[in-house]
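*Asks:* Predicted model and sequence below, questions to follow.
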Amino acid sequence: MGFNMKQWRTLVRRMFRSGLSAEVPNDEVATPAGAFALRKDEDKDRLIGDRRPDNWVEAQTGYPDLPYAPRLQLVLIKKRHGSRLHSRDVKDYYYILRNLKARLAAQVIGPRIPLPWLDDLQNEELDKIEPGEWWDSSRLKCAGPSSSCPKVQRISVTMSGIMMRDTNAVTVGQALHRSILRAYHVMQQGTELLPSMPFPQTDMIIKRCLDRRLGTSRKSCCVTSSCGRAQIGPEPTGAMPCTRLRGSLCQRRRRREES
């Protein structure tokens, strides 16, 4: 299978030249399986992802988070690849990540790339050469002994960048990356959960709806299980009552009805 990775290679080279990317030291253990979205304008290509060390969502959940994060999305990947995707608002950025916790506060871990991608880095004309391989194809294809793996030295890179709101480019990048993951049987069709819940601060989100016509209260509970799939069921005992949801619509409606 042939995948066009020219834009990815070009972006990596530009970011190394500009100081926005660097190799992860060999004495540190990191297992990145990352992807990033980029602008289609070659003159303005940037990594989409701006890390912030003072992120309370990341501190609470233990997973990396990025700015402008109104929604949560999970993509489940086969266990043997040891990766899960925790991203916020796919309109802004998209990545798959697993790396050292010490680095999460300041950096984004990028993909494992072939070392030849960085040959003659200062020669900008080489940026436009077609790399001819997907960044992680050898890792996904190589299931046998190490002797059967391609003899291509690869490095893990850290990237920090600029948040850019080119939603169309990010959507295209996300669709492309997912298609590649499916083609290599890393991710199965239908394992994505579409963004649906704003800022879940716990594993449980309680929703209450008032049916004005029947004058009854309907309650539902959305529970995110350990595998990331949403389950619908009755409200559990001790759940957060509606009156504690600040400024909630149902609370205002109840007051109007009581008055």
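*Replies:* Yes, it's here. Values in this document were obtained by computation on a predicted structure and should not be read as measured data. Numbering: from 1, shown residues only.
*Asks:* drop to CA atoms for contacts and neighbour counts, all remaining ones
*Replies:* Fine.
*Asks:* for the protein, what's the longest helix?
*Replies:* helix 167-183 (DSSP state H).
*Asks:* continuing past that helix, what's the next helix or strand?
*Replies:* Per DSSP states H and E, the first helix or strand lying C-terminal to helix 167-183 is strand 192-193.
*Asks:* In addition, the following structure is provided for comparison:
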Amino acid sequence: MTQTPTLSLNDGRNIPQLGFGTYQIDNDDAAEAVSTALDVGYKLVDTAAIYGNEEGVGEGLGSHRDIWLTTKIWNESQGYERAKAAFAKCLARLDRPVVDLVLIHWPCAENDKYVETWKAMIEMREAGTARSIGVSNFQPDHLKRLVDETGEVPALNQIELHPSFQQRDLRKLHDEMGIVTQSWSPLGQGNGLDNETIKAIAEETGQNAAAVIIRWHIQHGLAVIPKASSRDHIAANFEALRFELSDDQMARIDALDDKDGRIGPHPDEFC
């Protein structure tokens, strides 16, 4: 069994660096997909209330209690009391008394409720129903405001990050603040698989293109949660743990960065 590397969080816990993402996996298919991922060797599963598949994810996890489980509170559930109620529903759907990590899914700054949501999440952690707390899609001003108003630094910020959109400034801030960066859409929604540089490196290493990209994330110290539904793709992604990229190969992928490469919505404009 390939050993999954871990990253240290600022709360003293260690998170598996490679995980299994479940975005756009239907609830009816989630149990089988998660079960397959565990069989391949994944030690982290990522879901969210808005994905509509928490029941299936919980079913797929079954009796496993050694798998890191992350879920997220959706925009309409922000606010002190609403967040607590929404999180209780997440736990019920997952059929778990506790999750390893809960995130605020988007800052949704125009509603101005992310700070009070964060205060509720601090209490969730203190109550023992969420072992770690973090955020997703937060920009520098959002992160700084959380810390200024609560004194609590998020353990992790899950952001869009792939070779065509590398978010270097935000990653630098994360490093300065002690926040782990976790990449969503790490393959650029599959677009990176057809890139000529990626294909060349895949040929050089004898690896599949997805594994090459995931390996790039890992060697940069990023946590990464690729989504896949078929066993072949789930296993292909996991191959990233079995080889290393050279400094030259890393630099060639670094050179693919594009300031206009964002695929998903801008966090300042989405709510």
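*Replies:* Received the coordinates, thanks. Bear in mind that the values here come from a model prediction, so they are computed numbers and not experimental data.
*Asks:* Any idea what the TM-score comes out to?
*Replies:* The TM-score (TM-score structural alignment, normalised by the length of the first structure) is 0.22; 94 aligned residues with a CA RMSD of 5.8 Å.
*Asks:* Sort out which residues of the longest helix of the first structure are buried, please.
*Replies:* Within helix 167-183 of the first structure, the residues that qualify as buried are 167, 169-171, 173-174, 177-178, 180-181, counting by 16 or more other CA atoms under 10 Å.
*Asks:* got TSV for the residues you listed, with distance to residue 204 of the first structure too?
*Replies:* Converted to TSV, these look like this (distance: CA to CA, whole Å):
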residue	distance to residue 204 of the first structure
167	29
169	33
170	29
171	29
173	31
174	28
177	30
178	28
180	33
181	30
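*Asks:* just curious, which of those residues is nearest to residue 255 of the first structure?
*Replies:* residue 167 (40.0 Å; CA to CA).
*Asks:* Would you mind measuring from that closest one to residue 218 of the first structure?
*Replies:* 36 Å (CA to CA, to the nearest Å).
*Asks:* before we move on, what about residue 255 of the first structure?
*Replies:* Taken as CA to CA, the span from residue 255 of the first structure to residue 218 of the first structure is 17 Å.
*Asks:* and the host helix or strand of residue 182 of the second structure, what does it pack onto?
*Replies:* Using DSSP H and E, residue 182 of the second structure sits within strand 180-184. Judged by 3 or more CA pairs under 8 Å, 6 or more residues apart in numbering; DSSP states H and E, strand 180-184 of the second structure is in contact with strand 156-160, helix 168-177, strand 223-224.
*Asks:* out of those, deepest packed?
*Replies:* Most buried of those by mean neighbour count (mean count of other CA atoms under 10 Å) is strand 223-224; its value is a mean of 26.
*Asks:* Enumerate the positions of the helix or strand following that one that are buried.
*Replies:* Note on strand 223-224 of the second structure: by DSSP H and E, the next helix or strand toward the C-terminus is helix 231-238. Across helix 231-238 of the second structure, burial judged by 16+ other CA under 10 Å covers 233-238.
*Asks:* Closest to residue 46 of the second structure out of the residues you listed?
*Replies:* Once CA to CA is applied, the member of the buried residues of helix 231-238 of the second structure that ends up nearest residue 46 of the second structure is residue 234, at 13.9 Å.
*Asks:* The closest one and residue 37 touch, don't they?
*Replies:* Yes - counting by CA atoms under 8 Å, residue 234 of the second structure touches residue 37, with 6.4 Å between them.
*Asks:* Residue 139 of the first structure should be in a helix, yeah?
*Replies:* Yes - using DSSP: H, G, I helix; E, B strand; the rest coil, the assignment for residue 139 of the first structure is a helix.
*Asks:* Neighbours of it, how many?
*Replies:* 12 (other CA atoms under 10 Å).
*Asks:* Sketch out the strands for the stretch 151-259 of the first structure, chain order is fine.
*Replies:* Using DSSP state E, counting those that start in this stretch, the strands of the stretch 151-259 of the first structure run over residues 154-159, 192-193, 204-211, 216-224, 230-233.
*Asks:* Excluding chain neighbours, what is closest to residue 210 of the first structure?
*Replies:* Closest residue to residue 210 of the first structure apart from its sequence neighbours, by CA to CA, 6 or more residues apart in numbering: residue 217 at 4.9 Å.
*Asks:* and the gap between that neighbour and residue 60 of the first structure?
*Replies:* Distance from residue 217 of the first structure to residue 60 of the first structure, by CA to CA: 32 Å.
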